[in-house]
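1. One predicted model, sequence on top.
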Amino acid sequence: MSADGLEVAGLGFAYDGALAVRDVSLTVKPGEIVALLGANGAGKSTTVRMIAGVLRPQKGAISFAGEALAGAPSHHVVRRGITLVPEGRLVFPQMTVMENLQLGAHIKQRAAIAGLVDYAFKLFPRLAERRGQLAGSMSGGEQQMLAIARGLMAEPRLVILDEPSLGLMPIVTQEVFRLIEAVNKTGISVLLVEQNLHQALRIAHRGYVIEKGAVVLAGSGQELLADSYVQRAFLGR
C-alpha cells in the first residue's frame, strides 16, 4: 500500500444499536477511481462519512498518506487532503455559483482563491457561464457540477463522491461521469459511491461491493462487471 493512499480496515458503526456497517476494509491508491457499490441501506454512505470525519467509527482504522484519521473531525480530514461531496448535492441555493465555490476554499489563503476558481471554471466551463447565478435556480446536473467543483476548491488529493448521479436524467448522468474522469486525470484520486453500477464500473479502476454493512466482493471494474453475482443482484441479468 502506498503511503500516499487511503487505507480503511475493519470499520464498524451502529445508529442507536442498529448496525449499519460491520466490517468494511478498502484501499484507494494514488490516482485511482475506486467504486463503492451496493443497494440502498448497504452501508455505503455511512462508510464514507466515517472516512470524511462526519461520523466517528466505533471500530476499525482509517489512514491517509500514512496518518491515522479514524475519529478525526471533518475539518482536520479536509486539511489532510480528503473532501466529501455529499449525497443530494447540498449547494447553498441562495448563494451564487461564485459564492459557493469561495466557501469551498475556506481553508485556503485569500490570495490562492482566485486561481482555484479559475481552475474550477476550466474543468467546468458551464459554471463559468453561470458564475453570478443563484445555485438554487440551476438544473440538477448543474448543481451536481457545482457540488463537485466546490469540493475541489480545497485542493484535495482524494475526493469522495456520494451518489453523484442520484436523480439525474441518463444523458446528464453520462456527462457527470465524464467530468469525474476529467477530475481523475488531473491526478486526484476518487472514491465513488454509486447505485449505477454499470456507469461506475465502466470508469473505475477497482471496486468493492457492500452488502449488509460488509464488503462481499472486490476486484477490477471489468471483473466486477463480468461477475455473475453482480449481474444477477444489481444488473438484472
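-> Received the coordinates, thanks.
2. use CA for all of it now, contacts and neighbours both
-> Fine.
3. how many neighbours does the residue nearest to residue 231 when sequence neighbours are not counted have?
-> What sits nearest to residue 231 in space, not counting adjacent residues and going by Cα to Cα, 6 or more residues apart in numbering, is residue 237, at 5.2 Å. Residue 237: 9 surrounding residues under other Cα atoms under 10 Å.
4. mind checking the longest helix of the chain?
-> If you go by DSSP state H, the chain has its longest helix at helix 170-185.
5. Tell me the helices and strands packed up against the helix or strand following it.
-> Next helix or strand after helix 170-185 toward the C-terminus (DSSP states H and E): strand 189-194. Contacts defined by 3 or more Cα pairs under 8 Å, 6 or more residues apart in numbering; DSSP states H and E place strand 189-194 against strand 18-28, strand 33-37, strand 158-162.
6. ok, back up a step: was I right about the residue nearest to residue 231 contacting residue 227?
-> No - the criterion here is Cα atoms under 8 Å, and residue 237 misses it with residue 227 at 10.7 Å.
7. Against that first model, consider the following:
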Amino acid sequence: MSALEVSGLAFAYDGALAVRDVSLAVQPGEIVALLGANGAGKSTTVRMIAGVLNPQKGAIRFGGQAMTGVPSHHVVRRGITLVPEGRLVFPQMTVMENLQLGAHVKQRGEVGALVEQAFTLFPRLAERRSQLAGSMSGGEQQMLAIARGLMAEPKLIILDEPSLGLMPIVTQEVFRLIEAVNKRGISVLLVEQNLHQALRIAHRGYVLEKGSVVLAGTGEELLANDYVRKAFLGH
C-alpha cells in the first residue's frame, strides 16, 4: 500500500486552472521529487495534499484513509506535515519556542524527547536554542523549519523549495539533512527547482508542466532524460 496516493487533482485560482490532472504516489520510506518550472503547479499540489487547499477534483489517500478535503490540522494529526516555501519561522521567537510550536499536536510530556531528537539531527540548532529565529542565517532558518516540521512525528514530510535562496554549500548541507531524515524511516515529498540535487537523492520523481504530470521515473531515469536535461538542466 502506498503511503500517499493522489489521483486526478485539479485546482483553479479565480477560474485560472493551476493544477489540471495530477496523480502521484509516495511509497513508505521513499524520497519523491516533484519538479517543474515556476507556475507549474507544484506548490498548489502539495498544499492540497497538506489540507491547506481543498481540491476541486480528484482524491487523496494516505495510509489507506481518504484525505480529500481534510483540514490541515487534522492532516498533521494523521501523519503529514508541510514545510512551506520561504521557511516561515517565527522570527521573534527563539529556536526552542519554534520547535515547541511544531509539537502542538503532541502530549506535553512528549515534547522534551522530541526536542532532543531534533537537536541530535540538527546540532547547530542545539547551539542556538535560545537565539531568536529571525537573527539566524537563511540556512539555519531552513534547518529550523524542517526540524519544526519533524516535531509532529510525521510519517510523510513535504518540503516545498527547501534550497530556495541558499548558497550552494548550504544547499548541499540541507540535502544531506533531507537524506538523514529519510534514513529515519520518514517518507519525503520534495518540491524543488534544483533538479540535479533533488534527483540525486530521490528514489523517484514527477515533472509537472502547466499543472499536469508530463514525466515520471526514477531519479536516475529523469536525470538522463533528454527533455529534462534540455528544459531544466540547460544541457
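-> Okay, I see it. Here the structure is a predicted model, which means the values were calculated and not measured.
8. so what number do they get for TM-score?
-> Their TM-score after superposition, calculated using TM-score structural alignment, normalised by the length of the second structure, is reported as 1.00; 235 aligned residues with a Cα RMSD of 0.4 Å.
9. From residue 150 of the first structure, how far out is the residue nearest to residue 231 of the first structure?
-> From residue 237 of the first structure across to residue 150 of the first structure, the span is 37 Å (Cα to Cα, to the nearest Å).
10. Quick check: residue 102 of the second structure vs residue 190 of the second structure, distance?
-> 19 Å.
11. higher neighbour count, the two?
-> Relative neighbour count places residue 190 above the other of residue 102 of the second structure and residue 190, with 25 against 22, counting by other Cα under 10 Å.
12. The more buried one pairs with which position in the first structure?
-> Mapped onto the first structure by TM-score structural alignment, residue 190 of the second structure lines up with residue 192.
13. show me the residues around that match that make contact.
-> 33-36, 160-163, 200 (Cα atoms under 8 Å, 6 or more residues apart in numbering).
14. hey, where'd the helices end up in the first structure?
-> Using DSSP H, helices in the first structure cover 44-51, 74-79, 97-104, 110-123, 125-129, 140-152, 170-185, 197-203, 221-226, 228-234.
15. need the ones you listed in TSV with distance to residue 25 of the first structure, can you?
-> Shown next, in TSV, are those (distance: least, Cα to Cα, whole Å):
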stretch	distance to residue 25 of the first structure
helix 44-51	10
helix 74-79	19
helix 97-104	29
helix 110-123	32
helix 125-129	36
helix 140-152	24
helix 170-185	22
helix 197-203	19
helix 221-226	17
helix 228-234	19
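16. Indicate which one of those helices is closest to residue 27 of the first structure.
-> helix 44-51 (11.4 Å; Cα to Cα).
17. outside of the closest one, which residues touch it?
-> By Cα under 8 Å, 6+ apart, helix 44-51 of the first structure touches 11, 13, 20-21, 24, 36-38, 55-57, 62, 69-71, 84, 160, 162, 193, 210, 213.
18. what span of the second structure lines up against that helix?
-> Taking TM-score structural alignment, helix 44-51 of the first structure hits residues 42-49 over in the second structure.
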